[in-house]
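J.: With the sequence up front, the predicted model follows.
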Amino acid sequence: MPTTEKLDLVTGKGGSGKSAVAAALALDAAKDGARVLAIDMGATGGLPFHLGVQSATFEPKNVQSGLFVSVIDRASALSEYLRVQMSVPAAATVGPITRIFDALASTAPAIREIVTLGKVLWEVKRGGWDLVVADAPPTGQIPGYLRAPRTIAELVSKGRIRDQADWMDAILTDGSARTRLVVVALLEELPVSETTELTAWLDTEFPLIYRTVVANRVLPPLPVIEPSDHVPTDDAAQLHRALAAEQDEWAKFLAPDHQLPAVLGVSDAEEIVSRLLAEVTRW
């Protein structure tokens, strides 16, 4: 198999560029011959957008050789969960049972998270993909999703629901399942703080889950030149060097496993992903 992981969960503070990183990881695996599912857990459209897909749905859509794209919406995920995991007949998933379960998912702990995360983990469990890349919820929310199977297991001692919670937790934490949590952060105070809090939480709650921290939009160094009244770009260059120096300090604190360069002067999402692709290939 061209990849070493079965599942990449890509998280990061909002605005960190996690969707672009997830897209680059999916494209990288697909170009090496893997059969890849890129799945957006938040139905925000960020991941499909960065892959140049205008109309992604719950059903995986083949967008290029080896690459499929899907977006999770809660109604479809809930319907599939009831049908596949709870053996509720398809006709019944649009009736009162769904409405009752939907109300439960809005109030009971971990139900909403288990339905969404469960879709991703089910795609890993049932096979058919060399790699599943999920554009996951942001760093502030991801602990609730990771802990959802254990929360359910604490509430339900036996039966089908407990069995489901156990295999979901195993995919997340069993080294043989090859799950990787990719945490994307900008080299700024708040993103670095959230990321270090998340990694500390993982060390305590999920010490076995493999994770990699990625610093995104890292500014390239500029050569030092003598200031001149006749060079109009002096101010911009000085600002660039000041920001780069600040990033260097936050990088020392974060100690990222990988750094991705800032893609300057480019606003097209697909072009940004194309630039990142050359970088993630080296991981």
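T.: That came through, no problem.
J.: When you work out contacts or count neighbours from here on, use the C-alpha atoms and nothing else.
T.: Fine.
J.: for Asp248, what are its contacts?
T.: Leu187 (Cα atoms under 8 Å, 6 or more residues apart in numbering).
J.: how close does it get to Thr204?
T.: 28 Å (Cα to Cα, to the nearest Å).
J.: Could you do His258 as well?
T.: 23 Å.
J.: What of Trp167?
T.: 21 Å.
J.: the more surrounded of these two?
T.: Trp167 (16 against 10; other Cα atoms under 10 Å).
J.: For Ala20, see how far away the more buried one is.
T.: 30 Å.
J.: And for Arg211?
T.: Taking Cα to Cα, one finds Arg211 at 18 Å from Ala20.
J.: Show me which of these two is the more surrounded one.
T.: Ala20 (25 against 18).
J.: Contact partners for that one?
T.: Ala20 neighbours (Cα under 8 Å, 6+ apart): 46-47, 50, 269, 272-273.
J.: ok, so of the residues you listed, who is nearest Thr57?
T.: Leu47 (11.9 Å; Cα to Cα).
J.: want to compare, so here's the second one:
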Amino acid sequence: MRVLLFTGKGGVGKTTLAAATAALLAGRGQRTLVVSTDPAHSLADALAVPLGPRPSPVDTALHAAHIDARTLVDHSWPALREHLGRFAAGLGLAALDAEELTVLPGVDEMLALTEVARLARTGEWDVVVVDCGPTAETLRLLALPEAIAAYLDRARVRLVADLRAVAAMAADLAAHLADLRSLLTDPATTGVRLVFTPERLVAAETRRTLAALALRDIHVDALIANRLVPRARRWQGPAAAWLRARRSEQDAVLSDLDTGSVPLHLVEHLAHEPVGTTALLDLATHLYGDKDPLTIRPPGPPLLSITPDGPDHLLRLTLPLPETATLDLARIGDDLAITIDGVRRLIALPALLHPHTITVAESDPTGLLVRFAPEHP
């Protein structure tokens, strides 16, 4: 079973490319489900079929759905409401009703991600293709399992004995979120496809997103440059001159984009809007050619590695850092807090480094190198 997550800056065509990928996989005999977690819910427009919160058939091997947090709360998650109600009561808070639950920060994203995982694990599908929201929302979505699980784990140990049942529920929820994270960070199962248009501002955001996803230890399968202007090879006139100039600008953006080991797919701007499975299959042919859309990019080096250097130890964080990245590094107890362009992650330091202090930190395009020296009495 594979899970493919499509994301990118709003308006770059991620929904259409997710739908095209799903249509191609279904056409090749894979039992495929394509779902949207994007609040805009334009997947139905791309497929030219009405969609609801439950998977419905689009073609023989293709099903599709819109995941809606409000529907999940109202119909699919009575047990969650009961647990959260008991949790709130244990803390002396009023019980939450369904309307209040949907406006709690992060709950809708957590429910959407949990529903994606549930659908992926039913065994009904060979592939689940996810049309995620725009990049910023997707990064928040993918960060939630680790962030909430870590918070609950810390909060659980602080709860007094009278709240042991609440602590147990917190532990259960933390374990559930850890399970979600294991799904997201397994490169054999889950891959992200970053969609962008070849413009400098969009490419800059794509580079930042690559670094942010690497920081979360989430595998990026491919980059997709969408809507390239076709080459006007033998055309003449003002329109042809404009096309050549615009394509030259796009090629310059792509040549400056360091993708490392991440494959880059190019898709030219089509003359017609791809709506419906027939048009989407044609688009998928432009995207993949005769390649397998499920090809897994071999994982690169681990996010974190440690090597001894005399009495010191060098900790290497392998990240594709843009030259303009804003970095911040801090030691918080036995954790290392890393912030890259506003995206922060706490990384638990190995016990080997607990009695050490940070002396030097250096960055280059391949990542971050931090030197730890033993503390002297």
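T.: Looks like it came in fine. What you are looking at is a predicted structure, and each value in this text was computed from that prediction instead of being measured.
J.: still on that earlier bit, and which of the contacts of Ala20 of structure 1 is nearest Gly140 of structure 1?
T.: So of those, ranked by how close each gets to Gly140 of structure 1 (Cα to Cα), first place is Gly46, at 17.8 Å.
J.: Thought Ser19 was touching the closest one, still the case?
T.: Yes - in this structure, Gly46 of structure 1 is within contact of Ser19 by Cα atoms under 8 Å, at 5.7 Å.
J.: Pick out whichever of these two has more residues nearby.
T.: Between Gly46 of structure 1 and Ser19, counting by other Cα under 10 Å, Ser19 is the more crowded of the two (29 against 21).
J.: what lines up against that one once you look at structure 2?
T.: Applying TM-score structural alignment, one finds that Ser19 of structure 1 aligns to Thr15 in structure 2.
J.: Report the contact partners of that match.
T.: Applying Cα under 8 Å, 6+ apart, the residues contacting Thr15 of structure 2 are 6, 42-43, 46, 131.
J.: Of these, which pair is most distant in space?
T.: So, the contacts of Thr15 of structure 2 by Cα to Cα: farthest apart are Phe6 and Ala46, at 14.4 Å.
J.: Which residue ranges of the stretch 151-300 of structure 2 form helices?
T.: 164-184, 200-215, 238-256, 277-288 (DSSP state H, counting those that start in this stretch).
J.: Mind putting these into a markdown table with distance to Leu329 of structure 2?
T.: A markdown table is the format used below for the helices of the stretch 151-300 of structure 2 (distance: least, Cα to Cα, whole Å):
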| stretch | distance to Leu329 of structure 2 |
| --- | --- |
| helix 164-184 | 23 |
| helix 200-215 | 13 |
| helix 238-256 | 28 |
| helix 277-288 | 39 |
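J.: Tell me which of those helices sits nearest to Ala330 of structure 2.
T.: helix 200-215 (15.1 Å).
J.: And the closest one against structure 1, how far off on average?
T.: Superposing on structure 1 and averaging over aligned pairs (mean Cα distance after the TM-score superposition for structure 1), helix 200-215 of structure 2 comes out at 1.3 Å.
J.: just to confirm, which helix or strand has Pro308 of structure 2 in it?
T.: strand 304-309 (DSSP states H and E).
J.: Which positions in that strand come out as buried?
T.: Going by neighbour count (16 or more other Cα atoms under 10 Å), the buried part of strand 304-309 of structure 2 is 304, 306.
J.: Kindly report the same for stretch 228-237 of structure 2.
T.: 228-229.
J.: who's in contact with that stretch?
T.: In contact with stretch 228-237 of structure 2 (Cα under 8 Å, 6+ apart) are residues 197-198, 240, 243-244, 246-247, 250, 266-269.
J.: From those residues, keep the buried residues only.
T.: 197-198, 243-244, 246-247, 250, 266-267.
J.: Now which residue in structure 2 aligns to Ala200 of structure 1?
T.: Ala200 of structure 1 maps onto Ala211 in structure 2, by TM-score structural alignment.
J.: Please apply the same query to Ser106 of structure 1.
T.: So, by TM-score structural alignment, Ser106 of structure 1 is matched to Val103.
J.: and if you look at Trp122 of structure 1?
T.: Match for Trp122 of structure 1 (TM-score structural alignment): Arg118.
J.: Check His50 of structure 1 too.
T.: By TM-score structural alignment, His50 of structure 1 lines up with Ala46.
J.: got it, and Pro220 of structure 1?
T.: By TM-score structural alignment, Pro220 of structure 1 lines up with Pro230.
J.: same check, this time on Ile152 of structure 1
T.: Using TM-score structural alignment, Ile152 of structure 1 sits opposite Ile148 in structure 2.
J.: List the contacts of that match.
T.: 174, 177.
J.: so which strand or helix has it?
T.: Ile148 of structure 2 belongs to helix 135-158, assigned by DSSP H and E.
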